[in-house]
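K.L.:
Here is my input, please return the structure:
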Amino acid sequence: MRKQRSEEGFTLIESLLVLTIFMLLSITAIVNVKPVQEHFIITQFFEQFEKDILFAQQHAITEHTRFYFVYSHNAKSYSIRKSGTVVNKIISRNFDSSITISNLTLPNTFSFDSQGNISDSGSLLVEYLTHKYLVKFYLGKGRFHVEKL
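P.N.:
Got it, this is the predicted structure:
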């Protein structure tokens, strides 16, 4: 009589094949995460930027006073302050070091009056890695929009 062998478990080649497939899938997922992260950084920046601009405009209307929006190229930050004093900073935000804001026709400091109108119309250039965005501010109710170049 012949004995039957029990073949339980996997061979070394089967295990290595499964491990290789798993590693290839993992590497593909990791490589695809970087563009998603880069997109998230600039999207989050513009969402916060828009909310802060609207916040300054809303406070200028409700408190019937002028609010200033000040941004710094070198410090990678911007702030919102009340009545032009440094002491009355309402918001101070730092942003990612790979984002740069350059003034094209808008000064580094602009304000919203008690009616919510912006003091100057103009444009800012926002650069992030290889992407460029134009932020245009219009006279009148302080409206603005972002355009990818």
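K.L.:
rest of the way, CA atoms for contacts and neighbours
P.N.:
Will do.
K.L.:
Next, the contact list for N32, please.
P.N.:
By Cα atoms under 8 Å, 6 or more residues apart in numbering, the contact set of N32 is empty.
K.L.:
so it is in which element?
P.N.:
Assigned by DSSP states H and E, N32 belongs to helix 12-63.
K.L.:
Any buried residues in the helix or strand following that helix, and which?
P.N.:
Moving toward the C-terminus from helix 12-63, the next helix or strand (DSSP H and E) is strand 67-72. Within strand 67-72, the residues that count as buried by 16 or more other Cα atoms under 10 Å are 67-71.
K.L.:
Put together TSV for those residues, with distance to S97 on each row.
P.N.:
Converted to TSV, the buried residues of strand 67-72 look like this (distance: Cα to Cα, whole Å):
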residue	distance to S97
F67	26
Y68	23
F69	20
V70	17
Y71	14
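K.L.:
of all the residues you listed, which two lie farthest apart?
P.N.:
The largest separation in the buried residues of strand 67-72, counting by Cα to Cα, is between F67 and Y71 at 13.4 Å.
K.L.:
And this one, please, so the two structures can be compared:
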Amino acid sequence: MNIKLNEEKGFTLLESLLVLSLASILLVAVFTTLPPAYDNTAVRQAASQLKNDIMLTQQTAISRQQRTKILFHKKEYQLVIGDTVIERPYATGLSIELLTLKDRLEFNEKGHPNAGGKIRVKGHAVYDITVYLGSGRVNVERK
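P.N.:
Next up, the predicted model:
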């Protein structure tokens, strides 16, 4: 029976350092791509929230048989439903531009908007929200 006493099992310091340096390079590459992906998600969520708020305002006008409106300001927009005012501040780094829509969007008792037009939500990505005159339908499109 031959037993070798000098044979050791394991990794050398050089091998361990090489593996750790490769792993750290891969982690840095992955985490540097995450912030833009997060920023795109924030813009998409802001556009979705605005679309949902427009539809909520329209549906509330129909169900309560009263006029409702959305007022657009530089740093926020407001939903005005009867005596209730809901403020929605814009997220940091995002802007909302009124392309062809005025600074207010009103819905009558039947849910018809007073005007149609486009709103642009900008950040790292750009989304256009279109409100159609007459039907009040809302469409979101990524640019």
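K.L.:
Need the TM-score between these chains.
P.N.:
Once superposed, the chains reach a TM-score of 0.87 (TM-score structural alignment, normalised by the length of structure 2), with 142 aligned residues with a Cα RMSD of 2.0 Å.
K.L.:
that older thread, so how much does the helix holding N32 of structure 1 differ from structure 2 once superposed?
P.N.:
Following the fit onto structure 2, the mean deviation recorded for helix 12-63 of structure 1 is 0.9 Å by mean Cα distance after the TM-score superposition for structure 1.
K.L.:
how big is the angle separating that helix from strand 67-72?
P.N.:
In terms of direction (axes from the mean of the first three to the mean of the last three Cα atoms, to 10 degrees), helix 12-63 of structure 1 departs from strand 67-72 by 140 degrees.
K.L.:
Leaving out sequence neighbours, find the closest residue to S95 of structure 2.
P.N.:
Distances taken as Cα to Cα, 6 or more residues apart in numbering place K122 nearest to S95 of structure 2, at 5.2 Å, with adjacent residues excluded.
K.L.:
do the same with I70 of structure 2
P.N.:
Per Cα to Cα, 6+ apart, closest to I70 of structure 2 is L79, 4.6 Å.
K.L.:
cool, K110 of structure 2 as well?
P.N.:
Leaving out its chain neighbours, the residue that sits closest to K110 of structure 2 by Cα to Cα, 6+ apart is I62, at 5.2 Å.
K.L.:
Let me see the contact set for the one you found.
P.N.:
108-111.
K.L.:
One more pass at 7 Å, please.
P.N.:
If you count contacts by Cα atoms under 7 Å, 6 or more residues apart in numbering, I62 of structure 2 has them with 109-111.
K.L.:
gap between the residue nearest the centre of structure 1 and T109 of structure 1?
P.N.:
The centre of structure 1 sits closest to F45, judged by Cα atoms, centre = their mean, with a distance of 2.0 Å. To T109 of structure 1, F45 of structure 1 is 19 Å away according to Cα to Cα, to the nearest Å.
K.L.:
Same check on S83 of structure 1?
P.N.:
The gap separating S83 of structure 1 from T109 of structure 1 is 12 Å, by Cα to Cα.
K.L.:
now swap in Q4 of structure 1 and tell me
P.N.:
According to Cα to Cα, Q4 of structure 1 stands 86 Å off from T109 of structure 1.
K.L.:
Which one's more surrounded, these two?
P.N.:
Higher neighbour count among Q4 of structure 1 and T109: T109, with 17 against 6, using other Cα atoms under 10 Å.
K.L.:
Would you mind finding the match for that one in structure 2?
P.N.:
Using TM-score structural alignment, the partner of T109 of structure 1 in structure 2 is R104.
K.L.:
Grab the nearest non-local neighbour of its match.
P.N.:
In this structure, R104 of structure 2 finds its nearest non-sequential neighbour in L71, 4.5 Å apart by Cα to Cα, 6+ apart.
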